[in-house]
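*Asks:* Could you work out the structure for the sequence below:
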Amino acid sequence: MRRRALLAALASLPGLAGCGLRPLYGPARDGATVAGELAAVRIETPKTPLGWTLADRLARELGVAGTAAARYRLVVELERRRNVLAVQLDDTVTRYELTLIARFRLIELESGHELLRSEDRRVAGYGVLRQPYATLAAERDAERRAAAALARAIRNRLALFFRERAA
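*Replies:* Next comes the predicted model:
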């Protein structure tokens, strides 16, 4: 049975060649790569601990190491919301849901034109513990998880934009 499925999958591969499917990070017709475009993005986030966390995660995701000359500016605005998720019978909150919303714009440095405007949101939950410091640590961990997920989502959106632009 597995052999038959493998043969069917292999037989369908030649059909994919004509469908226009291209790897996201492969070179475009003009030789530019998505990875090269991502590395040329200068990141601007709010000057807050959460903004710095997101900027650090974005730099890792985009491959920004300071080696490529910046051609784009990514301006990110962050909104943080906290909602009660679970309450005990005595009205004691036991769980929160943290929502991070990023509104971002990609601007070409040379022309100053806005190339992309988008928004994304990510949610992370955390429990309320007996010790206040433990609850604070859980909240900070939820912020880091949500920021990491946002950075991946923004990277994916930018990668698709650069791939479509090169096509």
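
*Asks:* Please count neighbours and contacts with C-alpha atoms only from this point.
*Replies:* OK.

*Asks:* Give me the helices and strands touching the top helix by length along the chain, please.
*Replies:* The longest helix of the chain (DSSP state H) is helix 132-166. Secondary-structure packing of helix 132-166 (3 or more C-alpha pairs under 8 Å, 6 or more residues apart in numbering; DSSP states H and E): helix 34-39, helix 49-62, strand 93-108, strand 114-127.

*Asks:* most tightly surrounded among those?
*Replies:* helix 34-39 (a mean of 20; mean count of other C-alpha atoms under 10 Å).

*Asks:* Check what contacts that helix and list those residues.
*Replies:* With C-alpha atoms under 8 Å, 6 or more residues apart in numbering as the test, helix 34-39 has contacts from 24-27, 62-65, 68, 70, 155, 158-159, 162-163.

*Asks:* and with 7 Å instead?
*Replies:* Helix 34-39 has contacts (C-alpha atoms under 7 Å, 6 or more residues apart in numbering) with 25, 62-64, 68, 159, 162-163.

*Asks:* List the residues that contact residue 130.
*Replies:* So residue 130 contacts nothing (C-alpha under 7 Å, 6+ apart).

*Asks:* To check against the first, give me the structure of this:
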Amino acid sequence: MKPLMISLAALALSGCGLQPMYAGGGNGAVAQGLAAVEVPPIEGRAGWLVRNALNDRLGAAGEAGTRYRLDVRLDENLEGLGVVGDDAVSRERLILRARYQLVDAATDDILLDASDAVDAGIDVVSSEYAVIAAEQTAQERLANTLADRMIARVALALRKRAE
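*Replies:* You can find the predicted model right below:
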């Protein structure tokens, strides 16, 4: 009974047009395209974190030669949310927004123009050191999450271009 179910599921999936994003592994069009993306420096500490996270996910960046450029502008905002009786903030929200464009380096054509935002809540405690550490940790987490989202959208744009 189990082999029959697997066969039916495989048949149903093949009919829906579902295709793997990274077909061909490291030699596939998407993987090769991602390896050819250069990320110029991004301003600020958050920019440094996002750029490093992007370069980590791009893998062999620089090895395949630059074919694309990913221009990124960041906006970071820290706002107080919870206010207790003495007007002290008890909770903060860190928001990291990115506006980015994937540009063909040879023609300056914009292949992708998108924006994304992520946020995290931070408890404000009596220790200033603990609050600063929590803010930095949140910033690092948000940079990684933002990089994941950006790479997914860039991969989709490169896949669409390859088709």
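
*Asks:* What would you report as the TM-score here?
*Replies:* Put the two chains on top of each other and the TM-score (TM-score structural alignment, normalised by the length of structure 2) is 0.90; 162 aligned residues with a C-alpha RMSD of 2.0 Å.

*Asks:* Against residue 109 of structure 2, how distant is the residue sitting nearest the centre point of structure 2?
*Replies:* Structure 2 has residue 147 as the residue nearest its centroid, 2.2 Å off, counting by C-alpha atoms, centre = their mean. Here the criterion is C-alpha to C-alpha, to the nearest Å. By it, residue 147 of structure 2 lies 22 Å from residue 109 of structure 2.

*Asks:* re earlier: read off where the longest helix of structure 1 ends up in structure 2.
*Replies:* Under TM-score structural alignment, helix 132-166 of structure 1 corresponds to residues 128-162 of structure 2.

*Asks:* any idea what residue 110 of structure 2 aligns with in structure 1?
*Replies:* Aligned counterpart of residue 110 of structure 2 in structure 1: residue 114 (TM-score structural alignment).

*Asks:* Same check on residue 48 of structure 2?
*Replies:* Using TM-score structural alignment, residue 48 of structure 2 lines up with residue 52 in structure 1.

*Asks:* got it, and residue 20 of structure 2?
*Replies:* Aligning on TM-score structural alignment places residue 20 of structure 2 opposite residue 23 in structure 1.

*Asks:* re the thing from before, the match of residue 48 of structure 2 and residue 116 of structure 1: what is the separation?
*Replies:* Residue 52 of structure 1 sits 22 Å away from residue 116 of structure 1, going by C-alpha to C-alpha.

*Asks:* Tell me, how many residues neighbour residue 32 of structure 1?
*Replies:* The tally of other residues near residue 32 of structure 1 (other C-alpha atoms under 10 Å) stands at 15.

*Asks:* Pull up the gap between the closest residue to it other than its chain neighbours and residue 157 of structure 1, please.
*Replies:* Of all residues not flanking residue 32 of structure 1 in the chain, residue 166 sits nearest, at 7.6 Å (C-alpha to C-alpha, 6 or more residues apart in numbering). Residue 166 of structure 1 sits 14 Å away from residue 157 of structure 1, taking C-alpha to C-alpha as the criterion.

*Asks:* same question, residue 102 of structure 1
*Replies:* Going from residue 102 of structure 1 to residue 157 of structure 1 by C-alpha to C-alpha gives 12 Å.

*Asks:* again with residue 34 of structure 1
*Replies:* According to C-alpha to C-alpha, residue 34 of structure 1 and residue 157 of structure 1 sit 11 Å apart.

*Asks:* again, but for residue 126 of structure 1
*Replies:* From residue 126 of structure 1 over to residue 157 of structure 1 (counting by C-alpha to C-alpha), the distance is 27 Å.

*Asks:* One more: residue 80 of structure 1?
*Replies:* Applying C-alpha to C-alpha, the value for residue 80 of structure 1 to residue 157 of structure 1 is 21 Å.

*Asks:* quick one: which of these two has more around it?
*Replies:* Applying other C-alpha under 10 Å to residue 80 of structure 1 and residue 157 shows that residue 157 carries more neighbours, namely 16 against 13.
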